[in-house]
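Need coordinates for the following:
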Amino acid sequence: MNTRPDEAMEQRVHQIACERSNATESSLAADARQQKLIVYSSAPVKSKGVSGSAVAPVSTHVRYRPVSRGYVQALEGQIASLEKFITKLITVDSNERDLLLRNFSSSSNHLHVDSVASAEATEASTSEIPIRSRTGHLRKLKDGKAAEFYGPTSFFQISPSQDPASYVDESLVESELIPGSASLDDFATVGDSSSAFSPQSDICRKLMARFFQHQYQYLMCLYREWFLRDFDAGAGPYYSDLLMYSICALGAIASEEIALRDLSSVFFNRAQELLYGGALESPNLTTLQALILLGHREIGIGKASRGWLFSGMAFRLAHEMGLHLDPSNWTGSDDSRIEREILRRTYWAAFVADKQLSLYFGRPPALYPAESDVRDTERIPYPPEWASLLNTYIMQGTSETAYEDGLALVAGWVHQVELCKILHRMITEVFENRSGKTDETVLSTSAKEIHVALTKWSSDLPSKLHWNQWTVGHVPSLVLHLHMQYHAAMIILHRPPRHMFRDPKVTTSQDVTNCYSSLESLIKLLGIYSRQHSYSHLPFTFVHILATAASAILMKRYIEKSLWSDAEFSRPINLVIGALDSIAKTWPCAKQVRGVISSAISGSTDESAQIESPQSFDLMTSLTGADYSSMNQDLEFEMDDVNIGTFMPDAFFGDGYQWDDSFDLDPASVDLFNFENPMP
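Here you go, the predicted structure:
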């Protein structure tokens, strides 16, 4: 009998595929039945005690939220992706099968070994949008002594432009963007001897109160209650002047009053003076917490390099202090329950900041879940003097349980951490440059699994954190921001490569459908937020959310070849522009995205030009030759200061794209870098 050597293997793979599909479908059906269950219990429950008497009914009418349609569809897509992967295992030879299986780990979902897809596999997968995780941009100073990399998840992906030689960064500015901000020299006499800006001064207490009222929920790197306890006592392990000045710098920058906003640099300079004056020589927990806050501020005002370094120091300190290991690991430790929980809180704050910055810049993360066993944070009892501290330092007349009566901040923070765990997978498994040669089927399967994880995260949110398009009434700002992050992540995950925008199949692809669905939800969230809350209280990462929304709007317009004047595009883009204008008062880095959108809209003068994608609409080219003196009067920046290189695979340029003749760009002014070759 003539049988192929791999026939037994194929039969076994087919059997596993059927068993896995049946098990997944059965699990999905059981999950749906459980979620849709309505429990009615009116009969008394018999006690098994001595008396044998009946007790009151346990519960009546307990309703569970049904499984969301998006989660069901995500599971169906994951099943289809797994079946396709298993089918591919059958069609390839034994050597490539070994590579594929080695590259795919269902337990860790991590891609280990690079492999190259066969020609047959490539042809079979053309019905899906290929994943291009290796595109990126390099901002390099002309003197050749500095460079900045921005990867595929960064806000540089806002543009539908495809020209690889047209990325000239005119708006990423390494200079202070806050008008009228004071320098350290202007306040050289301000120190501990001056009561005007001492930690116990009225202005410091006012800015600290604003931070805890409006910003703390997004930056929970410290334990508010115990920080205030030690501040009130004048000393303690959870307070330092460095941390206090860092808090004041953030509280000032989010102020609506210009005079207070200008003080942000004063407190930042004082914090920096303490940081380099000795805090880094013997760092403690408050040093790490201050670095997270200072890094957040610096990136938001346009000092991206310094902010990135501050944040990196915080992540390194987390490892140095052993925060990546749960405090319960240490035998013989006399740490109290409170101290252990504060250590956990600090680690998870660093973890969240790491993922947000990695997504913002498109760079590899520093903290990996596999290296940590830290438990989820939980709320610990308030200190005995909490009621007095609350009324003295945050807000008069506030109930002792004010922050637990409605939405519990710690519960919101726990789900923020869970979302960032999924974002870590998205960054490392789909967009990490080192997996650029991984088989497309494996990448697609990983993307599907991450999509399922995101939809499950959303469907599992508790009722106080839940939101959908039919939610009415007042919604807490934390809830709105949490869902904005979720939908921005969905857009980034499913956003097609820009060179695919001209493919007719892209319009009907599931990836584009997912992008449009999340864009619609994101626009509704922005509308609700603008009516109910102030943009100035949001973290600077909100700018990345707006840039992601703008990229989806411009992608949709490009694919559908619509006009700028169409209400379907003008209304959402105007909403994004309005949000950018508002947040730019707090975080000037928003001016970068705002200027790009304005240039793209004003650059088209006739209807025929508007129908085509504006080739000048690119974050790095759109401001070339434009007059932006009215927008960024305080920018000390020259166009000749920087060059941009791009990281793109050869396949990106394989479709014979012709450059637009309207471009007048000197090739000598742009350095292109091959990803495979290191930078000089």
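
alpha carbons only for contacts and neighbour counts from here, please
Will do.

Pull the number of nearby residues for the closest residue to residue 375 other than its chain neighbours.
With Cα to Cα, 6 or more residues apart in numbering as the criterion, residue 375 has its nearest non-adjacent residue at 6.4 Å, and that residue is residue 326. When neighbours are defined as other Cα atoms under 10 Å, residue 326 has 18 of them.

Could you do residue 657 as well?
By the measure other Cα under 10 Å, the count of residues near residue 657 is 11.

wait, is it part of a strand?
No - looking at residue 657 with DSSP: H, G, I helix; E, B strand; the rest coil, it is coil, so not inside a strand.

one more to put side by side:
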Amino acid sequence: MSLQPSPQGSLLFHGPTSMYHRDVSLQNAQETTNTGPHAGPKLWHSLGVPQNVHIEDGLVNKALSLFFLYQYPQFMFIYREAFLEDYYENAHQGKYWSYPLLYAVCALGLRASPDAKIREKGDVVYRIAENIILLKALDSPHVTVVQSLLCLAFYELGAGNHSKGWVLAGMAFRMGQDLGFQQDPQFLVSQDSTIASHQDLVIRRRVYYGLYVSDKIISLYLGRPVMLYEEEAAVDLPEALPDFPPLHDWYGLNELTESELGHLGGTVLMPSFEGLIELSKIAEEMLFKVFSTKMVKKPQRDLVLSRSSRLEELSVRLGRWHANLPNHLKWNQWNTTSESLKPHVLILHLLYHSILISLNRHFVRPTSGFAANAGSKETCIASADTIIALIRQFRFQQGLGHSPVLVVYSAVMASSAIFFTQDPTTPTMEKDRRLSFILKALEECSQTHNLAKEACIKLQANIDARNSAIAEKLALETTTNAGVFQQPEYTEAPFMGWVDGTMFDLGAFDLGVSGSLDPMAFRGIGADPSQWLLGSIGSTTEPALIDGSLSNEPWIDFPSTMSNGDYSTTHGYGPQRRDTTEQ
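Next up is the predicted model:
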């Protein structure tokens, strides 16, 4: 492997199969010194950015304060102290800040403002950052360009522009690989003079793992394959870097100095970041070994057994991860509301419970390719309740107007769990307070994330469609009880999925599997759906029909959508509904 200068002066990574690969021992150290036009702010000055783009210092300070107060734990690929030192003092000669990165960060911060006029300025600042990056920076790879692209990606995803966000994130991941971030920097020191200190080493590691975590969040978010695999990198975990000293003035960012959130430094935030890294590794395995597109080519029997086995393995890993959290990262819903729920703790537990729901909801009842699991229903219910409790506490203490985009994702996942686990034809579901709270939470998040507005509209449409189905069912029962028999019409059940019938991803906001809720589908196996309850995971026998009428290939005969009977009992994996306290 080697780093070699591009025509623009960037040092680019080439592995052993590259046509550009050369023996590092034969290279001149001077040749691999990173001295391209991107090094420092010279490139941006040469483009006239400071002269042509002027944003008031007060607005920049406001934006930076909001970003580092509320969004920073999800953007740990930026080292706050180095970024601020470099921007305000040029302490690192432009190594850790640039105009496009500054504007991308400011755009995210301004969108979190309670002032509508300031939020609108966030869109303007975003367009400036986007234009600089896409028109001038793509041929000059640099750490700040990677960071900028990822900030732009999350901005677009929060705005509901899924395709654009997906592409921008992919550009960030690819540029990171272009610069060799997948290789631990200790092996590149002799080739890259910009890796001059221990801080430089740690920041590169931090950027890589920030990319890795973001890749998994976005893949979960959209239900798509990951791009960065754990096995394809050899990067040591980052460690905490020094915070500003206690009496530091934070360059006049008063909101940071006055808030306890502003003083959360590396010793507090890095364990949370490490927790996100471990969760991301589990999510990667789940996406690859449970929901991989290639798996559908397996014979149905092998597919169902493989997924059931992976469910148990991943449930154990998730349970172990949760049990091993350090005390300062644990959360208990019975804590008093006076105990502040910090953003880094919030996103850690929201992601954990979202992954639990993603993993378990397809196992609530048997469907094509999935066997029912005894504990999946309780796990989904408990995780949905916990997500709601987390959002409720954060809303009470901080408000949702500046919440991370993960709040939107987890709220949608919680509503998904509710629809998956409840009988949609039961009248008592009509006024589910949990769904009402989720609607309210999404509405409040929508001032920052347009994505939340879209989710709110689709969730309300889904609830309305379900309520209409309930009303029709009650009317039919009333007619039947009056002695007038009427053959029921079985149509597509809108309450089993979004009204457009799409499969789940956060972009489509699907809550379930679309299909016909037709009891006649059970003809030939008996009208009682409970006959289809499958054996518990870990049983020494194969899953079978309870009445013993096991066919040669029962998996092939599964209807695509089952009725909504209760298929589950409690098992030991994941949280239990009777006690969602997180110990």
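
before we move on, back to that, the residue nearest to residue 375 of structure 1 is in contact with residue 377, isn't it?
No - Residue 326 of structure 1 is beyond contact range of residue 377, at 10.7 Å (criterion: Cα atoms under 8 Å).

Common neighbours of these two, please.
Here residue 326 of structure 1 and residue 377 have residue 344 as joint contacts, going by Cα atoms under 8 Å, 6 or more residues apart in numbering.

hang on, the earlier thing: next, the contact list for the equivalent of the residue nearest to residue 375 of structure 1 over in structure 2, please.
Matched by TM-score structural alignment, residue 326 of structure 1 corresponds to residue 184 in structure 2. Residues counted as contacts of residue 184 of structure 2 (Cα under 8 Å, 6+ apart) are 205, 234-236.

Residue 369 of structure 1 too?
Counting by Cα under 8 Å, 6+ apart, residue 369 of structure 1 has contacts residue 421.

That one matches what in structure 2?
That one, residue 369 of structure 1, aligns with residue 230 by TM-score structural alignment.

before we move on, the earlier item: would you mind measuring from the residue nearest to residue 375 of structure 1 to residue 319 of structure 1?
Distance, residue 326 of structure 1 to residue 319 of structure 1, using Cα to Cα, to the nearest Å: 12 Å.

Likewise for residue 573 of structure 1?
Taking Cα to Cα, one finds residue 573 of structure 1 at 42 Å from residue 319 of structure 1.

which one of these two has more residues nearby?
Remark: of residue 573 of structure 1 and residue 319, residue 573 carries more neighbours, 21 against 15, as counted by other Cα under 10 Å.

What residues does the equivalent of residue 402 of structure 2 over in structure 1 make contact with?
Taking TM-score structural alignment for the superposition, residue 402 of structure 2 sits opposite residue 537 in structure 1. By Cα under 8 Å, 6+ apart, the contact list for residue 537 of structure 1 reads 214-215, 254.

Strands along structure 2, start to end?
Taking DSSP state E as the criterion, structure 2 carries its strands at 2-5, 11-14.

Please tell me which residues of structure 1 the last one aligns onto.
The one in question is strand 11-14 of structure 2. Counting by TM-score structural alignment, strand 11-14 of structure 2 falls onto no part of structure 1.

Mind giving me the packing neighbours of that strand?
Using 3 or more Cα pairs under 8 Å, 6 or more residues apart in numbering; DSSP states H and E as the contact test, the elements touching strand 11-14 of structure 2 are strand 2-5, helix 162-178.

Okay, buried residues for it please.
Across strand 11-14 of structure 2, burial judged by 16 or more other Cα atoms under 10 Å covers 11-14.

Distance to residue 346 of structure 2 for the helices and strands packed on strand 11-14 of structure 2 - can I get that in a markdown table?
Compiled in a markdown table, those are given as follows (distance: least, Cα to Cα, whole Å):
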| stretch | distance to residue 346 of structure 2 |
| --- | --- |
| strand 2-5 | 39 |
| helix 162-178 | 23 |
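
Give me whichever of the ones you listed is most buried.
With neighbours taken as mean count of other Cα atoms under 10 Å, these reach their highest mean count in strand 2-5, at a mean of 22.

and that strand, what does it pack onto?
Using 3+ Cα pairs under 8 Å, 6+ apart: strand 2-5 of structure 2 touches strand 11-14.

check contacts around the counterpart of residue 314 of structure 2 in structure 1.
Superposed on structure 1 with TM-score structural alignment, residue 314 of structure 2 falls opposite residue 450. Residues near residue 450 of structure 1 by Cα under 8 Å, 6+ apart: 422, 425-426.

Ok, residue 422 of structure 1 next?
Contact analysis of residue 422 of structure 1 by Cα under 8 Å, 6+ apart lists 450, 453-454.

Which one of these is nearest to residue 96 of structure 1?
Set against residue 96 of structure 1, the nearest of the contacts of residue 422 of structure 1 by Cα to Cα is residue 450 (24.8 Å).

Now do residue 275 of structure 1 against residue 568 of structure 1, distance only.
Relative to residue 568 of structure 1, and taking Cα to Cα, residue 275 of structure 1 is found at 50 Å.

So the aligned residue in structure 1 for residue 172 of structure 2 versus residue 337 of structure 1, what's the distance?
Taking TM-score structural alignment for the superposition, residue 172 of structure 2 sits opposite residue 314 in structure 1. Distance of residue 314 of structure 1 to residue 337 of structure 1, computed by Cα to Cα: 24 Å.

what does residue 548 of structure 1 give?
41 Å.

These two - which one has more neighbours?
residue 548 (27 against 11).

can you tell me which residues contact the aligned partner of that one in structure 2?
By TM-score structural alignment, residue 548 of structure 1 lines up with residue 413 in structure 2. Shown in contact with residue 413 of structure 2 (Cα under 8 Å, 6+ apart): 354, 357-358, 384, 511.

Filter those residues down to the buried ones.
Using 16+ other Cα under 10 Å as the burial test, those include 354, 357-358, 384, 511 as buried.

Of residue 275 and residue 568 of structure 1, which one has the most company?
Neighbour totals were compared for residue 275 of structure 1 and residue 568, and residue 275 leads with 18 against 14 (other Cα under 10 Å).

Residue 148 of structure 1: which element?
When elements are assigned from DSSP states H and E, residue 148 of structure 1 belongs to strand 147-150.

ok, the match of residue 172 of structure 2 - contacts?
Contacts of residue 314 of structure 1 (Cα under 8 Å, 6+ apart): 288-289, 291-292, 350.

I'd say residue 151 of structure 2 and residue 104 touch.
Yes - with contact defined as Cα under 8 Å, residue 151 of structure 2 reaches residue 104; the gap is 6.0 Å.

ok so, going back, let's see if you can find the most crowded of the contacts of residue 537 of structure 1.
Within the contacts of residue 537 of structure 1, residue 254 tops the neighbour count with 27 neighbours, counted by other Cα under 10 Å.
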